[in-house]
Structure formats: structure tokens, C-alpha cells
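**Student:** Sequence and predicted model, in that order:
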Amino acid sequence: MKKLMILWWTLIGVGLKGQPAGDSLYLSAADSAVNAEEDEFQHLVDGLFHEDQFAGIDTLFWDNAMINAGHFDSGNWKDTAIIVLVDSAAGRFFCPPFVNYLTCNFGWRRHLWHYGVDIKVNKGDTIRAAFDGVVRVTKYDRRGYGKVVVIRHRYGLETIYGHLSETLVLPTQQVKAGETIGLGGNTGRSTGSHLHFEIRYYGEPVDPNDLIDFRTFTLKNDTLVLTRANFEYLVELRKMKWMTVRKGDTLGHIALRYHTTVRKLCQLNHIRPTTIIRPGQKLRYQ
């Protein structure tokens, strides 16, 4: 499936940076220099994955800036992915990123979907890589993940570690399962020290509970089997429609704009007609 996805990505003429392939015919000298630097970086990244130790890691949706760099069409997916998570003969293992109780699980959290699990940590606690891989992103996301690390693993898997107080790795750095990648914290959009931990398959969030038994922090199986059923929840979520509150908006104004009612808005967002809404706030209207 991986080869078919890469072929599809090539056929539609979109590079890893999202630029149409034909644009290269009209590049300025400055653009050519930038592209040369990007090509050099891409060769470096590709070189990392050619080593036997990291066989199976590809560069689809590779981007050092975007936490969510792309995703495949899981809604129309008809394949089955069989992913070997642990292979002791090859020296590949699993390590829980941190061991403590969950403060929030995968799924609905109030009226929003929570795409990972939150593990209780204290500031400065050691956070470890769950599997062998290559660091794709380290950055500060002020409105969301805070200080975050994204690691690319074999066969399209990625893990995300959010709300860190410090990141201790760099993009393109190779890491082994159990290696320290950061320190626990409370950065970004967070109301208390915890580790936000996500697992994604080609950009689509997978329930970490499908892999890990969080009562014991052990893998449920050495092999992960993924089908469309693992992503059915996304089909329903993507039918929902959201808007951003503007300055001066009221629930009445929003209801008129989106051809709905104040009562419906309140039901969808678990609020009351008297709730104060603020500019920048996200509200679901369908």
C-alpha cells in the first residue's frame, strides 16, 4: 500500500511541500537556490532511512514544520495494514513514554474529540520515545501542543509527544525506543502538567488503546492490524461543520448566518443561550 500511496502522490504532481510539479519550469534564481537546499535536505533525510536499522521508514508527508503534515483517505480505504511493532531478533522494542495514570482518554472530551491520551506527569519528568524512529518535528505550538516532538516510525506510524517543558532532540535525529526525547511539562493549551501522547498512521489518528494496555503500559500485541474500522470515527467527525466566532457575533447572528437556530447551536456545543462567546472561539453549527 505504501508504494501505491507514493505513486499516487507523484501522479497528482504534488511534492512534499505541496507545490505542483510543473512550477519548476518557471523558477527564479532565488527559488532555484531554495529548491536546491530543500533537495539537499531531502537527500539527507532519505539517506537516514536507507540504513538497515531504519528500513521501512519513508518520507511521505515529511515536513519539519507542520505537526500534521498530511493524511491519506482513510474513509475510502479498503486495505489491511499489518505492522510489526516489536521484533526482538532485529533489536526493535517498545517503551512506554511515561508510566502513570491517564487523566484523559482518546475520544470525546466535552464537545470536542481528543485525538490522543493524556498521561499524568510532573514538570521535568523524563519522556521517552515509544519506538525506534527519526524525529520529524520539534517546535513550540503556542495554541495547542506547546513544546512538542513528532517521531516517524516504520510503515507510516508516527507518535506525538505534547506539552513538554523541554525538547531534547532535533529534526532528522535517529532515536531508539526508550531514549529520552524531552521533559514533562504544561506548555501550550494545557491546564495542568501532563503528556499528550498520540499515535498516527499516515497522518490519521489511531486510538492508542488499540496498541497499548494503559493499565500495565505494555503492548497488547507485537503486531498491529489496521483496517478502515479503526478510522470509522473520523468519517462521522468530518461530517461536522465548525465556524470561528467573530468580534461582535452573538448566537443569534451565527444562527442566521448558518441557517440554523440558537437552540441547535446550544445543543451541538453544550452551551446555554446566555453563554458568553468570544472572538476566536470555535463553534459547531452542523
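**Tutor:** Received it, and whenever you're ready, just let me know what you need. Residues are numbered from 1 along each chain as shown.

**Student:** From here on, just use CA atoms for contacts and neighbour counts.
**Tutor:** Noted.

**Student:** where exactly do the helices run in the stretch 151-286 of the chain?
**Tutor:** 232-237, 251-257, 262-269 (DSSP state H, counting those that start in this stretch).

**Student:** residues of the second one that come out buried?
**Tutor:** Going by neighbour count (16 or more other C-alpha atoms under 10 Å), the buried part of helix 251-257 is L251, I254, A255.

**Student:** from these, which is closest to D31?
**Tutor:** I254 (43.1 Å; C-alpha to C-alpha).

**Student:** re the thing from before, among the buried residues of helix 251-257, which one lies nearest to E37?
**Tutor:** Using C-alpha to C-alpha, I254 comes nearest to E37 of these, at 46.4 Å.

**Student:** what separates the closest one from R110, distance-wise?
**Tutor:** From I254 across to R110, the span is 21 Å (C-alpha to C-alpha, to the nearest Å).

**Student:** sorry, back to before: redo the helices of the stretch 151-286 of the chain as CSV? Include distance to L219.
**Tutor:** Converted to CSV, the helices of the stretch 151-286 of the chain look like this (distance: least, C-alpha to C-alpha, whole Å):
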stretch, distance to L219
helix 232-237, 23
helix 251-257, 46
helix 262-269, 36
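
**Student:** also this one, for the comparison:
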Amino acid sequence: MRFNITKLATAAALTLVTTFSAFAQTTYDRRPAQHNAEHKDLLAYQTNINEQIKLKETLDYMDNIFSEEEEPEEDIYVEGWDSQAVNCYTNAVVPDTKVIDVSNFCMPTMGYVTSPYGYRRRFRRMHKGIDLKVQIGDTIRAAFDGKVRLTRNQGRRKGYGLYVIVRHSNGLETVYGHLSKFLVSPDQYVKAGDPIALGGNTGRSTGPHLHFETRYMGYAINPAAIFDFENKTTHTDEFTFNKSSYKDARDYSPAKKRKTSSKALASSKSKAATVKVRKGDSLSKIAKANGTTVDKLCRLNGINRNTTLSVGKSLKVR
């Protein structure tokens, strides 16, 4: 009886081994086909690396194009660029007149005028800029887009003290003197309104202020010919440099009497009914410049005091 049980157990074990081997062989035979199908599915979901490379090269190329287009023209940053002088155009041929776009601007500081441009009898010399009130540490901003040509320190009691010169894409250069600290370096690109320095009292100065100059190819233009410092804006979107009048200020205030024909007067009144919002404008600034109030501006334009002004948008002021 024991012999028969042993024999039966052995037979059962052999049957089990045979069955398992057959199952394993069948499974193994199916594996390559399943693997190939899964492999094909994976490849189908993969991105073509060659197309990726082509796309990246195209995007990089386009980025370079737009980057170059945004930068100012390089040719204006050649003549006298390495000069350490404020006027590096001493031997240049300067045109008699030149129309300069000053529409994209920023006031270098909101301080009021403490000393105008012009000849100073007391010192027997020409004051080639305009002085604006600042406190030590006040932010000084670039007046227009451009590139820093020079940052220099003339010493504690000499000339401009710490000063910055920026050459702009519209052809002007601006000078910022008596600073306490530089916030930019030579060859650095800046946009109108970018911080470039901190106000100070360095150099030949009797108190904290900003000495601000506007120059065209070395000619020190009266900044008041370009900027309306009282209303913190430019007089017009374009300034025409003229060798015979660049020292003269412009004044468009109502208090100044001008001989104007009735037709021209009517035209100016119609234009004054609306203004275009410029960079740096606020409701209070526009109201002050046009002899009105913020509340009236809001009523005329259907806006409120918290409305964000869009550059280029027209606002009713009358």
C-alpha cells in the first residue's frame, strides 16, 4: 500500500512539472510579441528629437532678431565713446537744425528748479544745465532710453563731483551731476525712468541738488527748451535743435502773452480739450498741467481715482 502511494505521488509530481514547463514555455513564447508591441507604443509617444533641435534653433534665432531690434542704433555709440570729457564732439560737424523725438521721456527727478540755465554774473561763467532740488539719497532716473557712456568722480569739491552721462537713442546726451552714488555702469543700457543714481551734494555744490544737462553733439541745450519742469512733462513730442536758439527756454503757460491769430487760438483750444497719456503720467499730474481737478477728469472720462492709465490713451480735460 505504501508502494502504491509513493508511486502515485511520484506520477503526480511529474505531471505537475510537465504542466508548469509547458505553461512557462507558452508564456515565454508570447513575451517577445508583447514586448515589441509595447516598444512600438512607447516610440509612438516620443517627440522627434530632430524637430526639437530645429524648433530651438528657430526660437533662438528669433530671440536674437528681436533683441537687436530693441537696442538703440549702434552708430550713435561710436564717436567719442571712450572719451572722458563731457563734450566729446569737439571736432564733429554739427547740423544747423535737427528734429529730436522726446516723446518717450521721464523726469530725472520731481524736484523743483533751484537755479536756471544761463550765464551767471556772480561766477562769470555759463551754467550749462539746470539745477533741481533733491535730498541726498533721492532716486535719479534716466530721462530717455540709452546707454551709459561715463560714470566719473571729479572729487569732493571739484566740478560735478560724482556724475553720469547717458547717450540716448534719440541723439541727445544727458548729464547728471553732484550725485552721492552710481546705480549703473558704463556701457549699460537703460530705459527712460530706470534708476541710474542717487541724489547728493558732491563736487562744487552748496547744497543737495541735481545738476541736469541736455546736450546735442556737445551743444548744451537749455533743458527748459525740452522740459516743462513746472508741470513735469515735455513741451512737445519733438524738439527742434537749432544752433541759433538752443539756449532759449520755451514757455507755453497761459500767463505768457503770445500774438496768436484767432484761427490758431481756436485750433489750440480744440486740441486742449483732450490730452494723450504719456509714460509717468497720473491723474493728478494731468489735472495740474491742464488747470483742472482729478474729480473733474474722472467725471469727464467715466473713470475713478484708482483707474490705471494706459499710455497713448486720450483723456478729456475740458
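**Tutor:** It's in. Not measured: the values here are computed from a predicted model.

**Student:** State which strand of structure 2 is the longest.
**Tutor:** strand 172-182 (DSSP state E).

**Student:** now that strand: which residue numbers in structure 1?
**Tutor:** Counting by TM-score structural alignment, strand 172-182 of structure 2 falls onto residues 157-167 of structure 1.

**Student:** what does stretch 271-289 of structure 2 give?
**Tutor:** Using TM-score structural alignment, none of the residues of structure 1 align to stretch 271-289 of structure 2.

**Student:** rewinding a little: list the contacts of the match of strand 172-182 of structure 2.
**Tutor:** Outside stretch 157-167 of structure 1, the residues that touch it by C-alpha atoms under 8 Å, 6 or more residues apart in numbering are 123-124, 130, 138, 145-153, 181-190, 193-203.

**Student:** got a list of what the residue nearest the centre of structure 2 touches?
**Tutor:** Closest to where the C-alpha atoms of structure 2 average out (C-alpha atoms, centre = their mean) is K191, at 2.9 Å. Applying C-alpha under 8 Å, 6+ apart, we find K191 of structure 2 in contact with A142, F144, D145, G146.

**Student:** Please repeat the previous calculation with a cut-off of 6 Å.
**Tutor:** D145 (C-alpha atoms under 6 Å, 6 or more residues apart in numbering).

**Student:** which residue lines up with it in structure 1?
**Tutor:** Per TM-score structural alignment, K191 of structure 2 is aligned with K176.

**Student:** Which of the three states applies to the nearest residue to E204 of structure 1 once chain neighbours are set aside?
**Tutor:** Sequence neighbours aside, H71 is the residue nearest to E204 of structure 1 in space, at 5.8 Å (criterion: C-alpha to C-alpha, 6 or more residues apart in numbering). Classification of H71 of structure 1 using DSSP: H, G, I helix; E, B strand; the rest coil returns coil.

**Student:** H71 of structure 1 pairs with which position in structure 2?
**Tutor:** Using TM-score structural alignment, H71 of structure 1 pairs with T90 in structure 2.

**Student:** now do L265 of structure 1
**Tutor:** In structure 2, L265 of structure 1 lands on no residue (TM-score structural alignment).

**Student:** Can you get me a residue count around L265 of structure 1?
**Tutor:** Under the neighbour criterion other C-alpha atoms under 10 Å, L265 of structure 1 is assigned a count of 21.

**Student:** same deal with the one 3 residues further on?
**Tutor:** Residues within reach of L268 of structure 1, counting by other C-alpha under 10 Å, total 15.

**Student:** Quick check: the gap between the nearest residue to it once chain neighbours are set aside and S190 of structure 1.
**Tutor:** Nearest residue to L268 of structure 1 in three dimensions, chain neighbours excluded: R284, at 6.2 Å (C-alpha to C-alpha, 6+ apart). For R284 of structure 1, the distance to S190 of structure 1 equals 22 Å [C-alpha to C-alpha].
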